[in-house]
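Asker: Fold the following and give me the result.
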Amino acid sequence: MTDPAHRAGHVAVIGRPNVGKSTLVNALVGAKVSIVSNRPQTTRHRLLGIATFPHGQLVLVDTPGLHRGLGSSTASAMHRWMNRAARGALEGVDAALLVVEAGRWDEEDTLAYEALREAGVPVVLAVNQVDRIKDKAALLPYLGEATRERSFASVHPVSALKRQGLESLVASLLELLPEQPPLYGEDEITDKSQRFLAGELLREQLMRQLGAELPYATTVEVESFAEEPGRHGPLYRIGAVIWVERDGQKAIVIGKGGARLREIGSRAREQMERLFGAKVFLETWVRVRAGWSDDEAALRTLGYHD
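Answerer: The predicted model follows:
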């Protein structure tokens, strides 16, 4: 028997906010390339997660969640930018992966499906978080409803968190890709730099540890990123600014006696060391820039580029 042909290509990962797209990308890649939290719209940037297997390579395009109204005139500049990034991810891909939450389908899932249908690419449906469904028999009528009058190349109940159902999902996605050599090296897991990933890991802790609203008024700018030799290997010295929009928000991020900022920085540093495999020295500052999230020019200077 001959080995199957090697396939490689780009797959857009699309869905409404907070259905576990980034968790699924990380599970397929086998490393943390996209930050996650229980807050909707944690992902703000389009990034590639590169998942390499013996007979193929998935270049997964992780995107901000599509949200009805994000492109409207009343949405903030940040929200309009995120919607453009999500829709722009569909350009030039070979296939798409629509991620939905098991047991739920609403108008935003329909919005995501319609965007994929307009793009004209084959779509695989991943029904995520099936581990939360206690009565598995309830999945059958849900799957029937979700697929009624909608065209999918295949349907896969999965749990990204528990890494269940991923093998058959990978096989189905690879079948949709062209026969060609890998597009990236075997040891590459993302197209983003370590500097970018450091900023994202710090922002992840802001999303995880602050209140329901404040994370959306924060962003991170890595001002310095230097690698130098250490006693037991490389050492990264990173300086990062946490931008907020008001003085009151600055006080919340810093916390009493600086306790909250120290906790945020400590947890972010631990994640950086785990991802980079090296010692990290992290310094953080909190600064105010009024209205940055609704200022197109400010967004560009803070790294939000189309």
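Asker: Please count neighbours and contacts with C-alpha atoms only from this point.
Answerer: Noted.
Asker: What lies in contact with stretch 191-203?
Answerer: Residues outside stretch 191-203 that contact it (Cα atoms under 8 Å, 6 or more residues apart in numbering): 33-35, 47-49, 218-222, 225, 240, 264-265, 268-269, 271-272, 276.
Asker: Following up with a second sequence; could you model it the same way so I can compare the two?
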Amino acid sequence: MTGPEHRSGFVSLVGRPNAGKSTLTNALVGQKVVITSDKPQTTRSVVRGIVHRPDAQLIMVDTPGLHRPRTLLGERLNDLVHATWAEVDAVAVCFPANERIGPGDRFITTELAKVPRTTKLAIATKTDLADPGRIAEHLGEIAALGAETGVEWAEIVPVSAVSGDQVSLLADLMVGLLPEGPQLYPDGDLTDAPEEILAAELIREAALDGVRDELPHSIAVVVEEMGLREDRPDDRPLLDIHANLYVERSSQKGIVIGRGGSRLKDVGRRARLQIEALLGVPVYLDLHVKIAKDWQRDPRQLRKLGL
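Answerer: So this is what the prediction gives:
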């Protein structure tokens, strides 16, 4: 039975690309539910990570990085962010402590000022990459940016998702901003993303690792088939996953596959291990690379790829 003091609600993490939102989501949830990469604009969907506590259920909404779009895909990602802001209980803006406040941060905060009824807090992320003097200076810059743009920060919190420093404090502060309410998701659920989406994202994360800078935005992954193999004993299940990696040009296909298929084989191995760790079942992963010409700019192709 849920007690009267139980709180539940949604907090959206936003920030410019590569501000540490996905890593922080995983740290708060306590397990990997969102893919991470050092490449900007890695997150393409709104994924909810669920933090279970005796006194609360905190649902973290990880969104794509807000940016000035150059493609139809970019416009759609920004629309996702704006739609999310209007639906959550609070918005937390991530400002990496190892970087100066820049035009991207000002752009996001200015946009956020247009959503007056949503509670806003600021997070100085990646504090493990900055010394105490720089962190103090950074917190002052965040406060000044709020004053300049008309955003009133409910909290300004320095955290490191990598070292875990102040992550639990941040969770406490976020819970304090939520309304009283019942549990919204069952115990044990860490995300509401379908398993096919999680598998596709983990494959894309493995494919992003180590590729040239221009390639990440050109990779999309679709799981075509996914299911437990029939005629296997209950104590030896095997999950079959057949997925396609889509790129925009034949030259990119060669990069993803690698010499003699070596890179694609490595991508498959690393993705399989991540999927097995997340879903808790052995996986057979079958990957193929296909070309969808200029899919980022083609509405029909975007629909086909579920974007």
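Asker: what's the TM-score for these two chains?
Answerer: Here the TM-score for the pair of chains, by TM-score structural alignment, normalised by the length of structure 1, is 0.93; 296 aligned residues with a Cα RMSD of 1.4 Å.
Asker: Provide a ChimeraX selection command restricted to the buried entries of the contacts of stretch 191-203 of structure 1.
Answerer: Selecting only the buried entries of the contacts of stretch 191-203 of structure 1 in ChimeraX, with 16 or more other Cα atoms under 10 Å as the criterion:
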select :33,34,35,47,48,49,218,219,220,221,222,240,264,265,268,269,271,272
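Asker: now do the same end-to-end measure for stretch 217-235 of structure 2.
Answerer: Distance between the two ends of stretch 217-235 of structure 2: 40 Å, counting by Cα to Cα, to the nearest Å.
Asker: whoops, stretch 237-250 of structure 1 was the one
Answerer: So stretch 237-250 of structure 1: terminal residues 24 Å apart, Cα to Cα.
Asker: Stretch 148-158 of structure 2 now?
Answerer: Rule used - Cα to Cα; the end-to-end distance of stretch 148-158 of structure 2 is 20 Å.
Asker: Same check on stretch 206-222 of structure 1?
Answerer: 15 Å.
Asker: Can you list which of the contacts of stretch 191-203 of structure 1 are found in strands?
Answerer: Residues of those located in strands (DSSP state E): L47, L48, G49, T219, V220, E221, V222, F225, A240.
Asker: I figured the fourth one hits V244, correct?
Answerer: Meaning T219 of structure 1. Yes. Assessed by Cα atoms under 8 Å, T219 of structure 1 is found in contact with V244 at 7.0 Å.
Asker: Aligned to C94 of structure 2, what sits in structure 1?
Answerer: Using TM-score structural alignment, the partner of C94 of structure 2 in structure 1 is V99.
Asker: name the element that match belongs to?
Answerer: strand 95-101 (DSSP states H and E).
Asker: Average offset of that strand relative to structure 2?
Answerer: For strand 95-101 of structure 1, the mean deviation from structure 2 after alignment is 0.8 Å (mean Cα distance after the TM-score superposition for structure 1).
Asker: by contact count, what packs against the helix or strand following that strand?
Answerer: Scanning forward in sequence from strand 95-101 of structure 1 by DSSP H and E, the next helix or strand is helix 107-119. Counting contacts by 3 or more Cα pairs under 8 Å, 6 or more residues apart in numbering; DSSP states H and E, helix 107-119 of structure 1 packs against strand 95-101.
Asker: So what angle separates the directions of the strand it packs on and helix 107-119?
Answerer: Counting by axes from the mean of the first three to the mean of the last three Cα atoms, to 10 degrees, strand 95-101 of structure 1 lies at 170 degrees to helix 107-119.
Asker: This completes my enquiry, with thanks.
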